[in-house]
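[1] after the sequence you'll find the predicted model.
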Amino acid sequence: PSRPEHPGVVDYALNLVDYDPKFLPAFWYVFRDTLVMDSLSSARPLMGRYRMVTLEGDLVERSGAMTGGHYRSKMKFAAEERSRIMDLSARIASAESERSERLDKMDRIEEQISHISREVEELNREISKKTFQVDEMGSAGPRLEKAISEKRERLAAMEGEALGYKEQLGNLESSIAGSERALSSAQERIDRLEVELKGSEIPDLNKKADAAGLEVRRLQERISLIDGEMLKDKIREEGLGEKLDELSLRRASLEEQKGQALARKSAGAASIAELKEKLAASLAREEEIEGELHGLKGERLKLLERTMALQKEAEQAEREWDKIEARKSATASTEGAVLSRVMELRSQIESCGVDSNQEPPNSEIVAEKIRALEQAMRDMEPVNMLAIREYDHVQIRHDTLAQRRNTLAAEREAIIEKLDKYDQMKKEAFMTSFTEINSNFKEIFRELSRGEGELILESPEDPLSAGMTIKARPAGKPFHRLEAMSGGEKSLTALSFIFSIQMHRPAPFYAMDEIDMFLDGANVERVARLIKKISARAQFIVVSLRKPMILQSRYTLGVTMQENNITTVTGIATG
């Protein structure tokens, strides 16, 4: 810092010391902004603005308090200087009161900050809930997009079919126009014949012929409808043929994979046999180690008890030793203080020109000296009398902050305890639901596939931080993970999982779109029976093209596309 331009200022103490720049923080901590003055008289005008020390050793704090220095028995303050010092003392008292008010205000602000922090935490929790809900809505987006893409593909296929039907309709309209022309010419001939044959039996026969024609047209329309249905069945049969070819190729691929898996199985069996031998040897060694470990645990327990006893004795001895050391230190400090006090009194007596070995002076001389000393003390005023009040205020603030700290510590412990309790409650609730859902899954999977299946947690000790695996074995097949199953097995496993959750916590209704697409007839029938059984507790809306599923339904709605892109909806009650 730069030196203030004022008479009597030497410089800042930090600038008068030579030191390595890397030690600047240490020297700044010691000297800070202490200003060196040539004398106390030069320092008086700057009181309250700087922390100063004179060349004679007088230390003047920023608050006006003076310590250290030398003693001059005849030091006097002029009346003007005394009034200035009193003014500074009043300003210091005002500043101290303002400081107290600001500290109180700071306490109130800290309380407000604490309250706002709690509100911010509440808002953060609300934000977390809303974020979780947004994530759930975002996870539903891919499923909806997939469904939309499937509907668009079906729409494109239906548009292609509609173009074919339009071409057929155009051909039929042209043929109908020709038939109408032939019919009109035939009608003219019929009118002439009716005139010629009036009064005969031919008109009655014509009426019967008209009725027969109407019946023929009705039957032709019915045939047209049947032809349309046959065309749809043919198109569906072609689609199923393509799927059958695809499944054949997939079956060949799976057969090849099966051969590779059998080869790996043989190699694995050999490895398992070898590992079993190693495991048997390891188990035998483990039993030996367990026996040795049991004996060592007993010895360790005895040593631990002995160590604890010795530690207690050592702690007791250390406490006794600390008490003795404390007494010794107190005695030594008291002895030093007494000796220093004696030496001080002796030096004071000798400085007053009195021989310490002589008899003490009489009371009048002592009283005179006391008055002189009191006058000297008055000459040294003013002294900072606010130090005691400031100490009391700081002590009160310290106690308040300590109480707050203890309160916060207690609240922290309570919050941690609540969090641990909530984690335990979450784990218990999860394990309760998981156990029930797993039991339902085993039962439903056994009912649908005649096999075995279960849900396995990756980390049973901490299930909320790990995942879950589905282990299933359809009838007559080995255990597989879900990724290694066929399409039909995956469908059965997924449906078993969905129905197990439904049995644990039912929803009002379920909408399922062609869940039996990859299932054979027997599995479709089992799934249909299961849905019918549990439909007493919830409503099921199932889109299906399979006969077993339709036969088990209570109500059936059929949707077909007629001429001119007109959709026909037909409903029947089957249950």
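    Right, received. Where do you want to start? Numbering: from 1, shown residues only.
[2] every contact and neighbour count from this point should use C-alpha atoms.
    Will do.
[3] tell me how far Phe509 lies from Val542.
    Plainly put, Phe509 is 11 Å away from Val542 if you go by CA to CA, to the nearest Å.
[4] the more surrounded of the two?
    Higher neighbour count among Phe509 and Val542: Val542, with 19 against 11, using other CA atoms under 10 Å.
[5] mind checking which helix or strand the more buried one is in?
    Using DSSP states H and E, Val542 sits within strand 539-543.
[6] got the buried residues for that strand?
    Phe540, Val542, Val543 (16 or more other CA atoms under 10 Å).
[7] with stretch 156-172 instead?
    Ala162, Tyr165.
[8] got the contact list for it?
    Applying CA atoms under 8 Å, 6 or more residues apart in numbering, the contact partners of stretch 156-172 are Asn565.
[9] second structure follows, compare the two:
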Amino acid sequence: MLYDCNEQLQQFRHVKKKALDCVNFTEQREQLERRRAELDGGDQKIRELVSILDRRKDESIERTFKGVARHFREVFSELVQGGHGHLVMMKKKDGDAGDEDIDNDEDGPREPDPEDRMEKYIGVKFLREVLEFQVSFTGQGETQSMKQLSGGQKTVVALTLIFAIQRCDPAPFYLFDEIDAALDTQYRTAVGNMIRRLADMADTQFIATTFRPEIVKVADKIYGVTYKNRVSYINVVSKEQALDFIGHDQTQNAI
């Protein structure tokens, strides 16, 4: 029987034994193709989700920018009598080669892009890369950029932006460290009055260190910091005591 079986098998000696594995390979191929189709479908859904999130992100950035820009104009006109200023959003479109090709978008309505290209913001990590300030302290002539301003004027612009953001999304408290050091008397007075109004209206606490009388005059509570034997001491002082100290300090500095 064994001999007969071997003789019969000899009839199939031209058939490759591995050909019998084709059935298994075919099944594996079909499974892999189905898996690839599932992955392709998942990839498409992920790309659609990313596109939706990017669009919502851009809409949120623009909405926030328009609110801050509106308040920036209002605050600047309050701090600088007769002056005006506005913010410009710096954008770059897909396909632009360098940073020179930038869209300047103010807070007004924009026309739709005829080429339907998604606009990209240059960045949000560093504010100076995103926003451009254009201000005029006299209300006449061309507006100036930050590079053209003096130290005191830059301080006014920076405070204007902080107060504009505060009006959009107030924080519980703000800590200012000698923000009035480089300001003229008129701007120190304007900043002090604005802090007083915002503290009353927005229920926000402002903590400021200063050697100038304008902010002291509008403060609710004043602390004097003294230094003795390498130790700092903090004590509550009256407004009169604080103003006397500031007046004496300014007299000493003048001498």
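    Right, received. Where do you want to start? Small disclaimer: the values here were computed from a predicted structure and weren't measured.
[10] can you pull the TM-score for these?
    Superposed pair, TM-score by TM-score structural alignment, normalised by the length of structure 2: 0.70. Supporting alignment: 204 aligned residues with a CA RMSD of 3.0 Å.
[11] mind jotting down where the strands sit in the stretch 151-300 of structure 1?
    Along the stretch 151-300 of structure 1, no stretch is classed among the strands by DSSP state E, counting those that start in this stretch.
[12] my bad, should have said structure 2
    With DSSP state E as the criterion, structure 2 has strands at 84-93, 103-105, 119-121, 131-136, 173-177, 205-209, 222-228, 231-237.
[13] okay, the angle between the first one and strand 131-136?
    Relative orientation of strand 84-93 of structure 2 versus strand 131-136 (axes from the mean of the first three to the mean of the last three CA atoms, to 10 degrees): 150 degrees.
[14] centre of the chain to strand 84-93 of structure 2, how far?
    13 Å (CA atoms, centre = their mean, to the nearest Å).
[15] and what of the second one?
    Distance, stretch centre to chain centre, for strand 103-105 of structure 2: 17 Å (CA atoms, centre = their mean).
[16] and what of the last one?
    For strand 231-237 of structure 2, the distance between its averaged C-alpha position and the chain's averaged C-alpha position is 37 Å (CA atoms, centre = their mean).
[17] mean per-residue distance, that strand to structure 1?
    With mean CA distance after the TM-score superposition for structure 1, strand 231-237 of structure 2 departs from structure 1 by a mean of 5.0 Å once superposed.
[18] name the helices or strands packed onto the longest helix seen in structure 2?
    For structure 2, the helix with the greatest residue count under DSSP state H is helix 22-79. Under the contact definition 3 or more CA pairs under 8 Å, 6 or more residues apart in numbering; DSSP states H and E, helix 22-79 of structure 2 sits against strand 84-93, helix 151-168, helix 185-201.
[19] now render the ones you listed as a markdown table, adding distance to Glu30 of structure 2.
    Compiled in a markdown table, the helices and strands packed on helix 22-79 of structure 2 are given as follows (distance: least, CA to CA, whole Å):
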| stretch | distance to Glu30 of structure 2 |
| --- | --- |
| strand 84-93 | 43 |
| helix 151-168 | 57 |
| helix 185-201 | 69 |
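[20] can you list the ones you listed in TSV and add distance to Ile215 of structure 2 and mean neighbour count?
    Shown next, in TSV, are the helices and strands packed on helix 22-79 of structure 2 (distance: least, CA to CA, whole Å; neighbours: other CA atoms under 10 Å):
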stretch	distance to Ile215 of structure 2	mean neighbour count
strand 84-93	24	20
helix 151-168	14	19
helix 185-201	5	17
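[21] what about the residue positioned nearest the centre of structure 1, distance to Ala332 of structure 1?
    For structure 1, Ser128 is the residue whose C-alpha lies nearest the centre (CA atoms, centre = their mean; 7.7 Å). Remark: distance between Ser128 of structure 1 and Ala332 of structure 1 (CA to CA) = 64 Å.
[22] likewise Arg99 of structure 1?
    41 Å.
[23] list the contacts for the counterpart of Cys22 of structure 2 in structure 1?
    The alignment partner of Cys22 of structure 2 in structure 1, by TM-score structural alignment, is Tyr391. Shown in contact with Tyr391 of structure 1 (CA under 8 Å, 6+ apart): no residues.
[24] again with the one 10 residues further on
    Contacts for Leu401 of structure 1 (CA under 8 Å, 6+ apart) come out as none.
[25] residue in structure 2 matching it?
    Aligned partner of Leu401 of structure 1 by TM-score structural alignment: Leu32.
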